[in-house]
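[1] Everything below, folded, please.
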Amino acid sequence: TLAADGLDSADAERVTGLHAGVTFARRLTSAPANVLNPATLAREARRLEALGLDVDIWDGPDITARGMGLLAAVAAGSTHGPRLIRVTIPARGEATRVLALVGKGITFDTGGYSMKPPAGMYGMKNDMGGAAAVLGAMRALADLRAHIPEGTEVRAYVAAAENMVGPDAMRPGDIYRAANGLQVEVTNTDAEGRLVLADTLTVACQEGATELVDLATLTGVKISALGNDIAALFSSDPALTDRLKTAALAAGELVWELPLHQPYLKAFQKGTLADLKNSDMAPAGGSIKAALFLQQFVTRPWAHLDIAGNAARDENATGWGVGTLVEYVLGR
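    Here you go, the predicted model:
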């Protein structure tokens, strides 16, 4: 419960809108995986229609028809099929900018056949912290849409799937076609987040996004590098980098820029059968290599926030990222 006293109407509106978004994100992240799966996450996103947002949802056959072979592969081991969720706040006037907020929505991650140890698997209901953040940002922006710059359309894309084992689950060595036509060999089924994001980033570009920011609990080595308080920021565009740093500072959320060191991509490049592999099985530089993998699927200015460790603290969901995304969209 939030009481906002002593504020002018503009500040009170901003605080209460942000509170609603952070609360929504925390509620989603806190839900156990037997309650929140791709289908129920999609239903939660559908609730935003009541606030005047446009919500579109694609299920398994739709995802396959759109050529999203990587998202379909990650979800293949689960009885709960994948969902691609798109939430839109249309622009006031003619749209001259389309901002895409992309979230990793792995509602539970066993690691697949590259199975996590028990200690590593506990807490993997939080592997959709990126999805919760982008949906929470849209919830906040629903209340603050009058402050979104004129001509700016905002879209949230969520790739929702469970990474499970089963008769149809992807295996190490399998090769799948991505939405942009690249062939990707799965060497590690526990490197699934980059797969679902790759297809979703491609679709967002195909649908006209002029700028993209993705959030994902992507790599454990990010926690080794920066801990749980600071998110890793990667970006292909200096101006976008500066705006995100300013937004994070205004939101009280800490980010640190890491380099997109292109020589590291060689570890993921293939010479036969496939164009890329999803992991080289080496932790050194793992966060950078994961970001470089994602970069192969974007054609517009793009930034990636690796929020592993940020989405929950001592089993309490934080809603990390909602504030940064709201400030970024509002451009204050």
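
[2] make it CA atoms for all contacts and neighbour counts henceforth
    Will do.

[3] And the helix of greatest length in the chain, what does it pack against?
    The helix that spans the most residues within the chain, counting by DSSP state H, is helix 9-30. Applying 3 or more Cα pairs under 8 Å, 6 or more residues apart in numbering; DSSP states H and E, we find helix 9-30 packed against helix 129-144, strand 316-317, helix 322-330.

[4] As a markdown table, the ones you listed with distance to residue 252 and mean neighbour count would be great.
    Listed next are the helices and strands packed on helix 9-30 as a markdown table, based on distance: least, Cα to Cα, whole Å; neighbours: other Cα atoms under 10 Å:
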| stretch | distance to residue 252 | mean neighbour count |
| --- | --- | --- |
| helix 129-144 | 15 | 29 |
| strand 316-317 | 16 | 17 |
| helix 322-330 | 8 | 24 |
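
[5] So which of those is nearest residue 284?
    Nearest of the helices and strands packed on helix 9-30 to residue 284, taken as Cα to Cα: helix 129-144 at 23.4 Å.

[6] if we can go back for a sec, for the longest helix of the chain, buried residues please.
    Under the neighbour-count criterion of 16 or more other Cα atoms under 10 Å, helix 9-30 has 14-30 buried.

[7] Then stretch 307-316?
    Buried residues in stretch 307-316, defined by neighbour count with 16+ other Cα under 10 Å: 307-312.

[8] for stretch 53-68, same thing?
    Within stretch 53-68, the residues scored as buried using 16+ other Cα under 10 Å are 53-55, 57-60, 63-64, 67-68.

[9] taking those one by one, which sit in helices?
    Taking DSSP H, the ones among those that sit in helices are 60, 63-64.

[10] Next step: the buried residues of stretch 307-316 restricted to strands.
    Members of those lying in strands (criterion: DSSP state E): residue 312.

[11] Second chain to compare with the first, below:
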Amino acid sequence: MPASRSFAFNQTVSRCLVKDAKNAVPIDAMDAKAFKGLKKSDKAAHGWCEQTGFKGSAGQIALLPDGNGKLARVLFGLGDDPAPFLPGKLATGLPAGTFRLGEGFEDPRMAAIAFCLGSYRFERYTKPKDEKSSPVLVCPQGVDHAEISRIASGAAIARDLVNIPANDMGPDELEAAARDLAATHKAKIKVISGDALLKQNFPMIHAVGRASTRAPRLIDMTWGPAKAPKVTLVGKGVVFDTGGLDLKPSAFMRLMKKDMGGSANVLGLAHMIMDAKLNLRLRVLIPAVENSVAGDAFRPGDVLPSRKGLTVEVGNTDAEGRLVLADALTYADEEKPDLIVDLATLTGAARVALGPDLPPIFSRDDKLCEDLQAAGEAENDPVWRLPLYKPYAKLLKSPVADVCNISSGGHAGAITAALFMEKFVEDAGAWLHGDIFAWRPSSDAGRPEGGEAHAIRALYHVLSARYPSGA
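    Below you'll find the predicted structure:
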């Protein structure tokens, strides 16, 4: 498929949840104990389940017919300790039709979110599935349909951008996606591209991206009242990372289309914020580059100037994300916003420490971290705080520059990366860094294999509480 300069946002999740519908088939959730009680309350249903093997195990689905052979009721197994997103299995396990949640669902809102996230399909390069063959859920009573839709749509934006391969998702296409999102929400956008980055003092963004035939750029989007509290989101937009001259082994390069996962998640979060019309002035900064190998690639041992004025020794060209983020964070910090949040697929060390599902967060703001961890627990979008341990800053010392982009000794890689970026934020009210994976190695309920939205539902929850719409 040829590259496209425009971007169509995924509509799959927007069609899976309806406000109301007649004759929707009820879905009753039950564990093994409740299933045993079915024998007394509905012998016919119990007998049918016994014949089909339904026992109330986690994720099991039983389709119960009426006297005419039509689908009359669905039973959904909860098992002994149901995960919050277990209802996401309904999105892939039910036949076509319209359904509603019946009895047994402890948290209908979370069940609806799980269903919508589980409905996501990435079909850009395959024959699209017939829409009519997919199940549809009626939004549960008392649950905000618009809120669920914007959360699911934001996650779909992030997933789509990560899933698209680098041949169709370069800096041009990432810019196009940002422009389309800006147009949707009437946001302003400007882009500094190519050698203009040098003229406008973004030397590290230019250095990392200059070896690619696709020009590096800084995408700058703003939305909301100028006098509202300022919140700036910064997303790592390395559309593909070869590792540069410190070339990655092929096994590690295989998934590097996802190295722009920070920018993808930032755009997904921006959609949620703008669609909800939160009372803030939003700014989104994305340094979009490709870390390629060519005669003018930056080298190990090079000393780079930065927008901040600090000189940076390149200890490894595969630690490029923190370089482009440093210039973008400096730019964000110059207007002294209330909050800067950056998201980046930054270190393998974060995955070694916490695995693919639990992104570490870093901040000096205790209340912000507490709020975000609580929101992650409530929204089933967990994060885990790691320390900005100051004594490790000495590991970033350079004999020839103000700082090195990697630590000596190879220890505490996620922490030292965060400490490096902290050097470029001084004046913001608060700063938070999320080292996300942006990928699902395998499918689970509500979470298909592939590109993933990490931490943005939790962040949206926090921002909604701090800057409610209409305030």
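
[12] After superposition, what's the TM-score, could you say?
    Here the superposed chains carry a TM-score of 0.93, computed using TM-score structural alignment, normalised by the length of structure 1; 324 aligned residues with a Cα RMSD of 1.7 Å.

[13] What does residue 84 of structure 1 correspond to in structure 2?
    Matched by TM-score structural alignment, residue 84 of structure 1 corresponds to residue 218 in structure 2.

[14] Tell me the helix or strand right after the host helix or strand of its match.
    Using DSSP states H and E, residue 218 of structure 2 maps to strand 217-223. In the C-terminal direction, the helix or strand that comes right after strand 217-223 of structure 2 (DSSP H and E) is strand 230-235.

[15] so where in structure 1 does that next one end up aligned?
    On structure 1, the counterpart of strand 230-235 of structure 2 by TM-score structural alignment is residues 98-103.

[16] and residue 182 of structure 1, what pairs with it in structure 2?
    Aligned counterpart of residue 182 of structure 1 in structure 2: residue 310 (TM-score structural alignment).

[17] All the strands of the stretch 201-332 of structure 1, in order from the start?
    Applying DSSP state E, counting those that start in this stretch to the stretch 201-332 of structure 1 gives strands spanning 211-216, 230-235, 254-257, 276-277, 302-306, 312-313, 316-317.

[18] Pipe the ones you listed into JSON lines and attach distance to residue 168 of structure 1 per row.
    Listed next are the strands of the stretch 201-332 of structure 1 as JSON lines, based on distance: least, Cα to Cα, whole Å:
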{"stretch": "strand 211-216", "distance to residue 168 of structure 1": "25"}
{"stretch": "strand 230-235", "distance to residue 168 of structure 1": "34"}
{"stretch": "strand 254-257", "distance to residue 168 of structure 1": "38"}
{"stretch": "strand 276-277", "distance to residue 168 of structure 1": "20"}
{"stretch": "strand 302-306", "distance to residue 168 of structure 1": "29"}
{"stretch": "strand 312-313", "distance to residue 168 of structure 1": "31"}
{"stretch": "strand 316-317", "distance to residue 168 of structure 1": "32"}
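
[19] To residue 329 of structure 1, which of those strands lies closest?
    So among those, strand 211-216 is nearest, using Cα to Cα, at 10.5 Å.

[20] For the next helix or strand after the longest helix of structure 1, could you pull out the residues that count as buried?
    Downstream of helix 9-30 of structure 1, the next assigned helix or strand under DSSP H and E is helix 38-46. Neighbour-count burial for helix 38-46 of structure 1 flags 38-39, 41-42, 45-46 (criterion: 16+ other Cα under 10 Å).

[21] need the contact list for the alignment partner in structure 1 of residue 275 of structure 2.
    Under the alignment (TM-score structural alignment), residue 275 of structure 2 pairs with residue 143 of structure 1. Residue 143 of structure 1 sits next to 13, 17 when contact means Cα atoms under 8 Å, 6 or more residues apart in numbering.

[22] can you check residue 396 of structure 2 too?
    By Cα under 8 Å, 6+ apart, the contact set of residue 396 of structure 2 is 403-408, 416, 420.

[23] ok, 7 Å please
    Shown in contact with residue 396 of structure 2 (Cα atoms under 7 Å, 6 or more residues apart in numbering): 403-408.

[24] what does it align to in structure 1?
    Using TM-score structural alignment, residue 396 of structure 2 sits opposite residue 268 in structure 1.

[25] State the distance from its match to residue 52 of structure 1.
    To residue 52 of structure 1, residue 268 of structure 1 is 42 Å away according to Cα to Cα, to the nearest Å.

[26] next one: residue 198 of structure 1
    Residue 198 of structure 1 sits 29 Å away from residue 52 of structure 1, going by Cα to Cα.

[27] These two - which one has more neighbours?
    Legend: neighbour count by other Cα atoms under 10 Å for residue 198 of structure 1 and residue 52, higher for residue 198 (24 against 13).

[28] where does that one fall, helix, sheet strand or coil?
    The three-state label given to residue 198 of structure 1 by DSSP: H, G, I helix; E, B strand; the rest coil is helix.

[29] if I pick the alignment partner in structure 2 of it, what's in contact with it?
    Aligned by TM-score structural alignment, residue 198 of structure 1 pairs with residue 326 of structure 2. For residue 326 of structure 2, the contacting residues are 421, 424, by Cα under 7 Å, 6+ apart.

[30] do you know how far residue 326 of structure 2 is from residue 332 of structure 2?
    Per Cα to Cα, residue 326 of structure 2 is found 10 Å from residue 332 of structure 2.
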